[in-house]
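Peer 1: Please work out how this folds:
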Amino acid sequence: MKLYFSNGSPFARKVRVVLAELALAYETDILDGLRPTSSPPGPTIAVPVLEDGALRLWESDLIVDYLLRSYPVAKPAGEPPLSPWMARPERHWQDMTVLATIATCATSIVNLRLMQPDGITPDSSAYMARQKARVDSCLDWLETQVTDDGFAPGWFSIMDIAFFCPVAFCDARGVMPWRGRRKLEALYDRCRARPSMLATPIGGLQPS
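Peer 2: Sure thing, here's the model as predicted:
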């Protein structure tokens, strides 16, 4: 198994966390910063990309879904245990809606960060102002969906991981303030101490 990623990518971090939770060994192809468009690991010209034998997959949710289906959790790596699914079977559409909202929020956070070096900010760009408003709107809605025990009580869920990674990136890169949402803050603080999170810190210069 081989993973193409950058240390700064919150999307790649989500996959790295799941790999750590599943205790799966893998080779790495790491390039911090934007990869050349002339030789991308996949057609989206983005990471993460996972190779497993002859199979090559891209986009973090697809990769995570594949890992959960192909490599079931044999022994819980922490408490609560990693969930064995993307979404709870009895709440599939509700949980997938949460994941879709988190993915939209994450994309807007990364867009805000990538435009900062060029001086394109919410104060100077209507589009960036909309990205910031989208992050706030998504987080406000997620605060109504999360419980005091995370998005899926009793589990360390993919929703929890998907939320933590871009918000940790937001903090590390100083993208925008997001705190002030009690349940999300509590979830963030719990996730931060998880061994799989400690083993996959945000690094590098910028996501790709």
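Peer 1: hey, let's count contacts and neighbours off CA atoms from now on
Peer 2: Fine.
Peer 1: And the helices in the protein?
Peer 2: For the chain, the helices defined by DSSP state H cover 10-21, 60-70, 92-115, 126-145, 158-173, 182-192, 195-198.
Peer 1: which other helices and strands contact the fifth one?
Peer 2: Same thing as helix 158-173. Secondary-structure packing of helix 158-173 (3 or more Cα pairs under 8 Å, 6 or more residues apart in numbering; DSSP states H and E): helix 10-21, helix 92-115, helix 182-192.
Peer 1: Can you spell out which helices and strands pack onto the shortest one?
Peer 2: Put plainly, it is helix 182-192. Packed next to helix 182-192, using 3+ Cα pairs under 8 Å, 6+ apart, are helix 126-145, helix 158-173.
Peer 1: about what we covered before: make TSV out of the helices and strands packed on helix 158-173 and add mean neighbour count and distance to residue 58.
Peer 2: Listed next are the helices and strands packed on helix 158-173 as TSV, based on neighbours: other Cα atoms under 10 Å; distance: least, Cα to Cα, whole Å:
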stretch	mean neighbour count	distance to residue 58
helix 10-21	25	10
helix 92-115	18	15
helix 182-192	17	25
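Peer 1: closest one to residue 148 among those helices?
Peer 2: helix 182-192 (5.8 Å; Cα to Cα).
Peer 1: And that closest one, how far out from the chain middle?
Peer 2: Helix 182-192 sits 15 Å away from the centroid of its parent chain (Cα atoms, centre = their mean, to the nearest Å).
Peer 1: Let me know which of the helices and strands packed on helix 182-192 is tucked in deepest.
Peer 2: Among the helices and strands packed on helix 182-192, helix 158-173 has the highest mean neighbour count (mean count of other Cα atoms under 10 Å), at a mean of 22.
Peer 1: Same list, the helices and strands packed on helix 182-192, but as CSV with distance to residue 21 please.
Peer 2: Output for the helices and strands packed on helix 182-192, formatted as CSV (distance: least, Cα to Cα, whole Å):
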stretch, distance to residue 21
helix 126-145, 24
helix 158-173, 11
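Peer 1: compare with the first, here's sequence two:
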Amino acid sequence: MPTLYIANKNYSSWSLRPWLLLTELGIGFDEILLPFGEKDFSAVSPTAKVPCLVDGDIRVWDSLSIIEYLAESHPSVWPADKAARAFARSASAEMHSGFGAIRSLCSMNCGLRIKLNATPAALLAEWARMDALWREGLERFGGPFLAGSKFSAADAFFAPIAFRAQTYAPELSNQSRAYIDTLLGLKGMQSWYQAALAEPWRDDEHEKEALEAGEILADFRQSR
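Peer 2: Just a heads-up that it's a prediction; the model follows:
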């Protein structure tokens, strides 16, 4: 059984992607959580970053590489339909390499609700692109997931955005909000969220990002 190394569930958007995919597809794995600031990721990953999947003698790092590795043994990782699969891969690659303003100005912090101090044009443009991308997938392939009726890697890639939307409440279409609700309602997402709220750790860098982003309206995490 492979082992997936991840970081704090409250902050680590990159860790969420392969974790959710494995969980929702029922692929067995062991989880080892290494808190930010308390553990040296270089002990498990050549980039000193997580997630990292260890499967026997094979070590796979970076969320996109992990998902493609899993797809070699589990065809359900990507949609069966060729057009849906092409869209899912393109959308996932765009998410993996883009949306820098959302990443930097709306960092993942599952337990918080934040009113942004400012919404620069670059951020608004990226939320608009996100909305258009989701609507395209939902309209073309019928939903409720991004590339059709079944959960796939594409949904795993956008799962951290669902938590960000919950935290920052951007303006989105009704279709996109329904998609966010679909993701947040997944059993795996609910499990991740409850674990994130229960974590005792706070990472100074991530907490600083939240404070600089705007006004903290609510903090649902347990007391330290």
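Peer 1: circling back: can you tell me which of the helices and strands packed on helix 158-173 of the first structure comes nearest to residue 200 of the first structure?
Peer 2: Among these, helix 10-21 comes nearest to residue 200 of the first structure, with 6.6 Å by Cα to Cα.
Peer 1: In the second structure, which residues correspond to the closest one?
Peer 2: With TM-score structural alignment applied, helix 10-21 of the first structure matches the range 13-24 in the second structure.
Peer 1: Give me the mean deviation of that stretch from the first structure.
Peer 2: Mean deviation of stretch 13-24 of the second structure relative to the first structure after superposition (mean Cα distance after the TM-score superposition for the first structure): 1.4 Å.
Peer 1: What are the contacting residues of that stretch?
Peer 2: With Cα atoms under 8 Å, 6 or more residues apart in numbering as the test, stretch 13-24 of the second structure has contacts from 4-7, 9, 28-29, 50-51, 63, 66-67, 77, 108, 151-153, 156-160, 187-189.
Peer 1: hmm, 7 Å instead?
Peer 2: Applying Cα atoms under 7 Å, 6 or more residues apart in numbering, the contact partners of stretch 13-24 of the second structure are 6-7, 50-51, 63, 66-67, 108, 153, 156-157, 159-160, 188.
Peer 1: any idea what sits nearest the residue nearest the centre of the second structure, other than its immediate chain neighbours?
Peer 2: Nearest to the geometric centre of the second structure sits residue 160, at 2.7 Å (Cα atoms, centre = their mean). If the residues on either side of it in the chain are set aside, residue 160 of the second structure comes closest to residue 13, at 5.2 Å by Cα to Cα, 6 or more residues apart in numbering.
Peer 1: on that earlier part again, out of the helices and strands packed on helix 158-173 of the first structure, flag the one nearest residue 136 of the first structure.
Peer 2: So among those, helix 92-115 is nearest, using Cα to Cα, at 8.3 Å.
Peer 1: how big is the angle separating the closest one from helix 10-21?
Peer 2: Put simply, helix 92-115 of the first structure runs at 130 degrees to helix 10-21, going by axes from the mean of the first three to the mean of the last three Cα atoms, to 10 degrees.
Peer 1: packing partners for helix 92-115 of the first structure?
Peer 2: helix 126-145, helix 158-173 (3 or more Cα pairs under 7 Å, 6 or more residues apart in numbering; DSSP states H and E).
Peer 1: before we move on, the earlier item: possible to save the helices and strands packed on helix 158-173 of the first structure as CSV with distance to residue 139 of the first structure?
Peer 2: Shown next, in CSV, are these (distance: least, Cα to Cα, whole Å):
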stretch, distance to residue 139 of the first structure
helix 10-21, 16
helix 92-115, 8
helix 182-192, 8
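Peer 1: Residue 42 of the first structure: which of the helices and strands packed on helix 182-192 of the first structure is closest?
Peer 2: helix 158-173 (21.6 Å).
Peer 1: now the closest one and helix 182-192, what's the angle there?
Peer 2: With the same axes, to 10 degrees defining the directions, helix 158-173 of the first structure sits at 90 degrees from helix 182-192.
Peer 1: Give me the contact list for helix 158-173 of the first structure.
Peer 2: 10, 13-14, 83, 86, 99, 102, 106, 109, 150-151, 176, 188, 191, 202.
Peer 1: try 6 Å
Peer 2: Helix 158-173 of the first structure has contacts (Cα atoms under 6 Å, 6 or more residues apart in numbering) with 10, 86, 99, 106, 188.
Peer 1: what's the farthest-apart pair in those residues?
Peer 2: Between any two of the contacts of helix 158-173 of the first structure (Cα to Cα), the greatest distance is 18.9 Å, for 86 and 188.
Peer 1: Map residue 200 of the first structure across to the second structure for me.
Peer 2: Checking TM-score structural alignment: residue 200 of the first structure goes with residue 192.
Peer 1: Look up the closest residue to its match, ignoring the ones flanking it.
Peer 2: Using Cα to Cα, 6+ apart, the closest residue to residue 192 of the second structure is residue 9 (6.6 Å).
Peer 1: circling back to that earlier point, for the helices and strands packed on helix 158-173 of the first structure, which one sits closest to residue 206 of the first structure?
Peer 2: helix 92-115 (7.6 Å).
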